[in-house]
Structure formats: C-alpha cells, structure tokens
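Participant: The following block contains a protein sequence and its predicted model.
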Amino acid sequence: MRYLEGAFAPVTEEVTAYDLPVTGRIPAELNGRYLRNGPNALGVEDPATHIWGMGQGMVHGVRLREGRAEWYRNRFVRTSGHAPMINVVRHARRTFALAEGGLPPAELDDLLDTVGPCDLGATPEGFTAGAHSKHDPLTGELHSLAYMMGRAEVQYIVTGPDGRVVRTSLIPLSRSPFLHDFALTEDHVVLWDTPLGFDGFECRWLPGHPTRVGVMPRVGGAVRWSEIDPVHVSHTLNAYDDGDAVVVDLVTAEGPFDPADPGAVRPVLDRWTIGPDGVDQRRVDDRPQDFPRVNEARATRRHRYGYSAATDLYGIPFVPEGAPADGAFTNALVKHDLERGTAEVHAFGRGQSVGEAVFAAAGAEEDDGYLLGYVHDPERGAGDLVILAARDFTGEPVARVHLPARVPLGLHGNWLPDH
C-alpha cells in the first residue's frame, strides 16, 4: 500500500504548461529535454500485493532552451495491456520508452505523445531492447540485455547508430531471471544471475539458487561465471576494463529481496573487481542509496565521479552531517569521488522526495556540468525540476523550475541535449 500513496501516488491527469516559473537562473548551455519515465499505477485490484514498478508508464518532461523552461508535459505511454515502462532513451534520432520483462518499447514524438509500439532491438528470438539499454558514447551503439518472463535465457543485443540490430548473443540460464540492469565496458558485458527470478510468472527470491557474476566479450563467446554469496543487485553506476579484470560500481543489498516490499533491504554502493580468479567485493559507501548515475560521456570507461540518491523508496533514515538527529528521514543526492574515496551530500530536507538525478555535461571535464532531478515540493504539493552544479554540489541549486503537477517517485530517465 505504501507504494500507492504519498510520494508514490499515481497521477490521473495529463498536463501541459508553458513558460514555467523559475527560482534562480537556468544555465544558458542547457538546451534540450529532461525526460523521466516510470510506473503510474491506476486501478490496482489488490493494493496489499502491488509491486512497486508495476503500472502504466507515464513520461514527465521539461524543455529547456536559452535559459528558459519552455514547457512541462506528462503523458501516459499508450500501449496495449498498460505495459509497465521503466526508462526513456534517444537512439537513431528517435525517442523510446523502454519496458521490463520482454515487453516491446514504445516510440514517442518530440512532445511525448505515443507514436506506437516499435521494434527497437527486435530479434528473431522474440526479444527487444530492455529497460536498462546503454549507449556506448564511443561507437554510438545501443546495448541491451533482455530477458523475458518464463524463458530460462537472456539475449545480448547490439543496435547500431542507424537503429538496426547488428549483433546478438543468446545466453542460457537455469531458470527465468529477473535481470533489471547489467554492466557494459569497452570490451565486455557483465551480468548477474541472482536468487531473484520467476517461479512461473511470480517474481520472488529463490533461496536455493546460487548468485553468479558473468563476464562475456562484447563480440560474443562464452560467459565466464564466478559464484559469490547471495546478494541482490539493484543498479549499475558504471564499469570499465582494467587489464585482465573488469571493475563495476553498483548498488547491492543483502537478500532475501521481496519485490512487493523493497523497504525490507538496505541498498549500498559497492565496487566489484571481476578477474580470472573470482570477484573481489568492496564496500564504497554503506549509507542507504540507489539510482546511481555517471557522466554518460564516461560510460564504459574509467570514471572518477558517480551520483546516487537517498530516496523514500526504501524508507531508511539517511541523516547527512549537520542535519537534526531526530530520526526524521532526509532526502538527499550524493556525489562520490571514487578516486579519493570521499562523498558530498546535498540534502533536500523534510518531505522533499527526490529520485534519480542525471548528469548534463557543460564541458569536457568529467564533473563539469549539472545534475537534473525531480524533487517534490510539499508546500506547493507539486514537483520542481532542480538543477545543481556538479562542482558546487552542496551549494544552493542553480535553478528550481516550478512544475504545475506532482511527479511520482521513480524510475529512470535521461537528459537529451539538442546537439
């Protein structure tokens, strides 16, 4: 029930607004659209068994141009069966809403209206581009690791800059997995086979199933598996090759994991170094957090900085330094300096629910840019698009774009610059 009310409550109306009011000043170099997709659960038959992440998709977007917030729009992703939509990306000059579990993507127009279901990443085996498809900034390719409920296999799909599938690899597994995210380097694909999977069409934790980490060359070939202690993997920050090893920064949690109650686990940021002799697991930050992001220009390559969110999803107190130690939950974004092993925290305070924040580059340096994310303003009962300067992370927001509607908490999105 928690995931149908408060910060998670669905939105029932589509809204369009122009010339949005702004506190502060929008950087003139931010020209593009910030889009975020997520579940908007309406008409749930049994709230007690509702799984967060399910529900018809709704895309929320703000158009920025030359220091102005031209418009805000929220639109249902209109597909048959009200498919849950998880992410939104641009590829081959088109915009796509991406779904989970083998459901096909939907194409959106520039104003976020649904063009219709599409065949992005479609293969003869029936798979399509998955929810966490990843761009390679060096090649322009879109890489997907797709799974389908009821099938004991996943498929790695590479879609070229022109939108056509150029390479696939079918990876057999022992049962139907829940594989929400994966990792990609310049040369390798990294996946995990955990106890969270499908028993029929029910997604649940299977205690007897091992946890394995697999590394496969991007050109295809055998997967090298390493077994580790049971763990739930949430999301990947980034990954890169380091000699004969692969380094992955990711969010994990000790099992068992119940999809209907994500608040029962404590997600933390880890670094896995996967080599020929196994997996070295190191804790980077043990404070509860999720939705890690990187400057996408560094995707697949060595990175120094990462950004994550401490959100209401897990309901675990996150009290930044200097905040009142009264047990009240504080929403925050975290900037990790993975080279120095330090972190900065930008706290939003009581009642201001913040989700994933994405990086919008402003220059060639890795942290020269801005973090964009939707933050609920409890005083207005609506959302703000908050813009933080990455190099002044703990300072006041550069700008707050005041939206006319509430944006429910979760899930994923991207900054789509004009150039």
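Facilitator: Perfect, I can see it now.
Participant: rest of the way, CA atoms for contacts and neighbours
Facilitator: Noted.
Participant: Now the helix or strand hosting A360: buried residues?
Facilitator: A360 is part of strand 358-361, with elements assigned from DSSP states H and E. By neighbour count on 16 or more other C-alpha atoms under 10 Å, the buried set for strand 358-361 is 358-361.
Participant: can you count the residues close to the closest residue to G278 other than its chain neighbours?
Facilitator: Spatial nearest neighbour of G278, excluding adjacent residues (C-alpha to C-alpha, 6 or more residues apart in numbering): S226 at 5.6 Å. By the measure other C-alpha atoms under 10 Å, the count of residues near S226 is 17.
Participant: ok, S226 - contacts?
Facilitator: 212-214, 278-279 (C-alpha atoms under 8 Å, 6 or more residues apart in numbering).
Participant: Tell me how far it lies from R212.
Facilitator: Distance check for S226 against R212: by C-alpha to C-alpha, to the nearest Å, it reads 5 Å.
Participant: shouldn't D113 be in contact with T79?
Facilitator: No: using C-alpha atoms under 8 Å, D113 is not in contact with T79, being 11.3 Å away.
Participant: Name the nearest of the contacts of S226 relative to D337.
Facilitator: V279 (22.5 Å; C-alpha to C-alpha).
Participant: which residues sit in contact with the residue nearest to the closest one when sequence neighbours are not counted?
Facilitator: Closest residue to V279 in three dimensions, ignoring its sequence neighbours and counting by C-alpha to C-alpha, 6+ apart: T273, at 5.7 Å. Shown in contact with T273 (C-alpha under 8 Å, 6+ apart): 245-248, 279-281.
Participant: Now, the residues you listed that are in helices?
Facilitator: Using DSSP state H, no member of the contacts of T273 sits in helices.
Participant: Select from the residues you listed the one having the most neighbours.
Facilitator: With neighbours taken as other C-alpha under 10 Å, the top of the contacts of T273 is V248, carrying 25 neighbours.
Participant: Could you pull up the contacting residues of Y374?
Facilitator: 354-357, 383-386, 407.
Participant: Make TSV out of these and add secondary structure.
Facilitator: As requested, those are exported to TSV (DSSP: H, G, I helix; E, B strand; the rest coil):
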residue	secondary structure
V354	strand
G355	coil
E356	coil
A357	coil
G383	strand
D384	strand
L385	strand
V386	strand
V407	coil
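Participant: of those residues, closest to I171?
Facilitator: Nearest member of those to I171, counting by C-alpha to C-alpha, is E356, at 30.1 Å.
Participant: and the gap between that closest one and G373?
Facilitator: E356 is 6 Å from G373, by C-alpha to C-alpha.
Participant: How many residues are close by I316?
Facilitator: 21.
Participant: also this one, for the comparison:
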Amino acid sequence: MTGADRGLFAPVHDEITAFDLPVTGRLPESLRGRYLRNGPNPLTGDEPAARHWSGGEGMIHGVRLRNGRAEWYRNRWIRSDDVAGRLGEKLLHGPRHLGTDCAPNSHVQFFAGHCLALVEGGALPYEIDSELFTIGPFDFHGTLPGGFAAHSVVDPRTGELHAVAYCWAWPYVQHLVVGTDGCVRRRVDVPVAGRPMMHDFSLTEHHVLLYDLPVVLAPERGRTGFPYTWEPGRPARLGVLPREGRAADVRWLEVEPCCVLHPVNAYEHDGGRCVTIHLVRHERLFDGSRTAPDGHRGRLESWTADLVTGTVRRQQLDDRAVEFPRADPRRLTGPYRYAYAVHEREGGRGGLGAGLVKFDVLRGTSEEFRVPPGGDIGEGVFVPAAADAAEDDGWVLAFTYEPARAATDLVVLAAQDVAAGPVARVHLPVRVPPGFHGNWVPDDV
C-alpha cells in the first residue's frame, strides 16, 4: 500500500475538535479518561515516508469518556520543528539527541504526570497536554542519556518505566529504567554488532529480554523509505539481562532466524529456571522492499527459555495471522491468562484488521469479534473495570472503520465476551487512518 493509494489508508488533512459525540449502546460508567492512539499521518504525499501507509508524521487521535458520555474527539499532529514550520507556527525547539528531531508516530505512554508520544531510532519523545497540544521534546528532566524507544513497560510491581533504546550511531542497545519521579535512575549499554532493530523487548520480574534478530538499521535506505533491511545469515539470539545486572551479565541464547516486533508478556516459572514468552513471530520482514515492512505474516507463539540449559523451545499457538498483541497491564512481568490481538487481513488492502481475537493462553482457546466486509479494526487496549477486578473483567477499546458511514467508531467490547460485539460505539465524525499503538489514560493518574 503506497501513499498514492486512497481509501482507508489515505492521510487526513484537517485537525478537528468535536464535542458530545453520538453513542450507540451504553458506555460503562467506569470508563473515565482518555483513549489515545498514535499513528502516521503525512503532512503531504510527496515525501519518501508517505510512500507507504506506515510512514509519516505522528498524529494523536483521542476520545474523552466520562459519566457515560463521549465528551470529545480530537486529532493533532505532533509539532516537531519541521511540522510546526510547515504549518506556519512558532517552533517549540527543546533538547535533541544527535540533532535528530521528528514527530513521533509509534506509541503514546502516560507516566509520572507526562503524556509522551514515542518513536524509536534515537529520537526523543514529545510531550503533549490533556487536549493533545504539543508541549515539546521531553528528556525526562535532563536525565535521558540519549534517545528513547517506541515501546516501554510500566512495571506493575514497582511503578517504574522500562525501555530498550537503540540508535544508528550506537554500537550498543540501552536498557533504561525511569523512576516514579520521572527521572532516569539506571542505564545499561549492551554491546551489539550490526545495529539491530529492537522495536520492543520483554520484561519479567528479574530479567530484561532483548531480541537481537536479522532486521538491522540501514540508514542509507531512509532516503527512499524505511531504514531497515533483512540481513540473511545474521545470527538470531535472545538476550537475558538481569534487571540490576551489567552488560557483561547478559546471556545470549540462540534462536531460529525471525523477526519479533511485538511480544505480549513474559514471566518466570519453575523456581526461576525457565521464562515463558508469548509473542508474534514473523519468519522475516523488510526483505526485498525499500519502502515497506514486507515479509511473512506473524503468528502467535510461545517461547520457553530454559536458563539452565541455555535453550529456547518454540510452539505456535494459533494459525491466524495476527499483530499488535496486548494484555492486561496489571499482569505484565508475571503469569497471566488473556491476550488480545488484531487478526490481520490477508493482503492488507481495504484495511489491516479483519477482527480482534481474545486468546486464552492457558487453555489454548480463543474467541473473535469480526468486522463487516470493508471494515477495519486496530489494536485493542484492555481497561480493567476496577483496580482489583479479575484479569478479563473490563473492556477492550479499539478504533474500527465503519464503511456504511465512511467514518470511524471507537468500539467498547466486554472483555469477558469479545465475540458478542460492542456494548457501545462512539461515532466519530471523521475517518481515522490505520495507525499503531495507543493507551487508556484514566482520570485518576
């Protein structure tokens, strides 16, 4: 899908604010906060990043829910200097890493009172306010030693934020721990060869898991599209770093060549002897195209790493092509049961998601909410009904494209019965293009 294609993948050109959105069904009273999702939305269609749907400047889309009402929908570009300049606005300036400045288009994370738009590759996050306006680049109060990452994990036990960052200029990847005060308290530089792309990582109670796989940075390709390439023959390995360990303490375990963009969760068992990881595994990606993440469709797998023997055992859990997996954030780093993932549409034309799948990884069962022909669904974000609610007692929120309206709905699914369909639909006045990741930001944080 190129930037020249229209339909669902075409960027939107206007920033809007709409109040008192119509709702079909009934919004749960416990949903009090903002659903935010980041994604690429090119300002123009003539730059290289716009040649594929997943490139372009970041735009945050948000819906505010409270007291059974959908109070507003907003969409706003992240104001990097380039975006602000092209919109004729005052430049915000601020800290930079290696002179890199971009409008982050990958994720949005709320932590320590700051709402951050995230991207990988050495750039800084950008902070946005409660109404999605850009505040500026954020370097964790001057404590961030370099760039940041597209994915981060808030440890539900300690409340700290973990991330693994990489950069084209570094001969290492960097594990970062941010304290609850919003300042980086720990960094570990782990030497790696060949500039591997580490889009995400996994965290357990005692370990950080690093995916050193055959997709590597190729900055020269950034002029024509995505700066990544599949490197045949490159060893594939899983790194096991003790949380409070040094780079020399990393154990590297051999795995079969593949690409992992998004793990679900990981946890230790058998007295710490083993680690189980649930993730989406691609046979390969970025193989042969300079402008798109071409490759095989991902499948949900379970990896069991035996930390005594140093071996990793794989098991495919489902035949469906899936991506964008999520779990209850309260269960991250420990044993859990349920995962939610987008069932990818074959070919990707007309949309990305054919449905949203709920997996029971303990029983090996699943159920699916399917969208109608011509529709689409994005990543599902789980929101518990209460802080102490059961693991699937809550709601799954996702954007869906509704072809009958030629616009987008925010659907609210009951997590205990995903296949039954939405208990509520918030009807947005516009189409939201396919994007990447988002989060729920409750009012009480």
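Facilitator: Alright, I've got the coordinates. The model shown is predicted, which means the values in this text are computed figures rather than measured ones.
Participant: how about the residue nearest to V279 of structure 1, what's its partner in structure 2?
Facilitator: Superposed on structure 2 with TM-score structural alignment, T273 of structure 1 falls opposite T304.
Participant: Now that match: which helix or strand?
Facilitator: Counting by DSSP H and E, T304 of structure 2 is part of strand 299-306.
Participant: Next: V233 of structure 1.
Facilitator: strand 232-242.
Participant: Likewise for G245 of structure 2?
Facilitator: Short version, using DSSP H and E: G245 of structure 2 is in no helix or strand.
Participant: cool, A84 of structure 2 as well?
Facilitator: helix 81-86.
Participant: in that helix, what counts as buried?
Facilitator: Of the residues in helix 81-86 of structure 2, those buried (16+ other C-alpha under 10 Å) are 81, 83-84.
Participant: Ok, stretch 349-366 of structure 1 next?
Facilitator: 349, 351-361, 366.
Participant: which one of the residues you listed is nearest D290 of structure 1?
Facilitator: Nearest member of the buried residues of stretch 349-366 of structure 1 to D290 of structure 1, counting by C-alpha to C-alpha, is E356, at 8.0 Å.
Participant: Map that closest one across to structure 2 for me.
Facilitator: Using TM-score structural alignment, E356 of structure 1 lines up with E379 in structure 2.
Participant: what's near enough to touch that match?
Facilitator: E379 of structure 2 neighbours (C-alpha under 8 Å, 6+ apart): 324-326, 341-342, 356, 398-399, 436-438.
Participant: now with 7 Å?
Facilitator: E379 of structure 2 is in contact with 324, 341-342, 398, 437, counting by C-alpha atoms under 7 Å, 6 or more residues apart in numbering.
Participant: So which of the residues you listed belong to strands?
Facilitator: Using DSSP state E, 324, 341-342, 398 are the members of the contacts of E379 of structure 2 that sit in strands.
Participant: Just give me the neighbour total for H199 of structure 2.
Facilitator: 20.
Participant: my bad, W395 of structure 2
Facilitator: W395 of structure 2: 25 neighbours (other C-alpha under 10 Å).
Participant: Was I right to think it contacts L413?
Facilitator: Yes: at 5.5 Å, W395 of structure 2 counts as touching L413 under the criterion of C-alpha atoms under 7 Å.
Participant: For the stretch 201-350 of structure 2, which segments are assigned as strands?
Facilitator: 202-203, 207-212, 215-217, 228-230, 237-242, 251-254, 259-269, 274-282, 299-306, 311-316, 322-327, 338-344 (DSSP state E, counting those that start in this stretch).
Participant: meant to ask about the stretch 51-200 of structure 1
Facilitator: Under DSSP E, counting those that start in this stretch, the stretch 51-200 of structure 1 gives strands at 56-65, 68-76, 85-91, 94-99, 106-108, 114-117, 134-135, 142-147, 153-159, 165-172, 183-184, 188-193, 196-199.
Participant: list the contacts for the residue nearest to G363 of structure 1 when sequence neighbours are not counted?
Facilitator: Spatial nearest neighbour of G363 of structure 1, excluding adjacent residues (C-alpha to C-alpha, 6+ apart): G369 at 6.6 Å. Taking C-alpha under 7 Å, 6+ apart as the criterion, G369 of structure 1 is in contact with 359-363, 389-390.
Participant: returning to what we had before: can you redo the buried residues of helix 81-86 of structure 2 as JSON lines with distance to G351 of structure 2?
Facilitator: Below are those laid out as JSON lines (distance: C-alpha to C-alpha, whole Å):
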{"residue": "D81", "distance to G351 of structure 2": "31"}
{"residue": "V83", "distance to G351 of structure 2": "27"}
{"residue": "A84", "distance to G351 of structure 2": "30"}
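Participant: Can you tell me which of those is nearest P145 of structure 2?
Facilitator: Proximity of the buried residues of helix 81-86 of structure 2 to P145 of structure 2 was ranked by C-alpha to C-alpha; the top entry is D81 with 21.4 Å.
Participant: what stretch of structure 2 does stretch 391-407 of structure 1 fall on?
Facilitator: So stretch 391-407 of structure 1 sits over residues 416-432 in structure 2, by TM-score structural alignment.
Participant: Residue in structure 2 paired with P230 of structure 1?
Facilitator: In structure 2, P230 of structure 1 lands on P257 (TM-score structural alignment).
Participant: List the residues that contact A390 of structure 1.
Facilitator: With C-alpha under 7 Å, 6+ apart, A390 of structure 1 has these contacts: 367-371.
Participant: could I get these as JSON lines with secondary structure and distance to D187 of structure 1?
Facilitator: Converted to JSON lines, the contacts of A390 of structure 1 look like this (DSSP: H, G, I helix; E, B strand; the rest coil; distance: C-alpha to C-alpha, whole Å):
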{"residue": "D367", "secondary structure": "coil", "distance to D187 of structure 1": "24"}
{"residue": "D368", "secondary structure": "coil", "distance to D187 of structure 1": "27"}
{"residue": "G369", "secondary structure": "strand", "distance to D187 of structure 1": "27"}
{"residue": "Y370", "secondary structure": "strand", "distance to D187 of structure 1": "29"}
{"residue": "L371", "secondary structure": "strand", "distance to D187 of structure 1": "28"}
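Participant: P422 of structure 2 and Q109 of structure 2: what is the separation?
Facilitator: P422 of structure 2 is 25 Å from Q109 of structure 2, by C-alpha to C-alpha.
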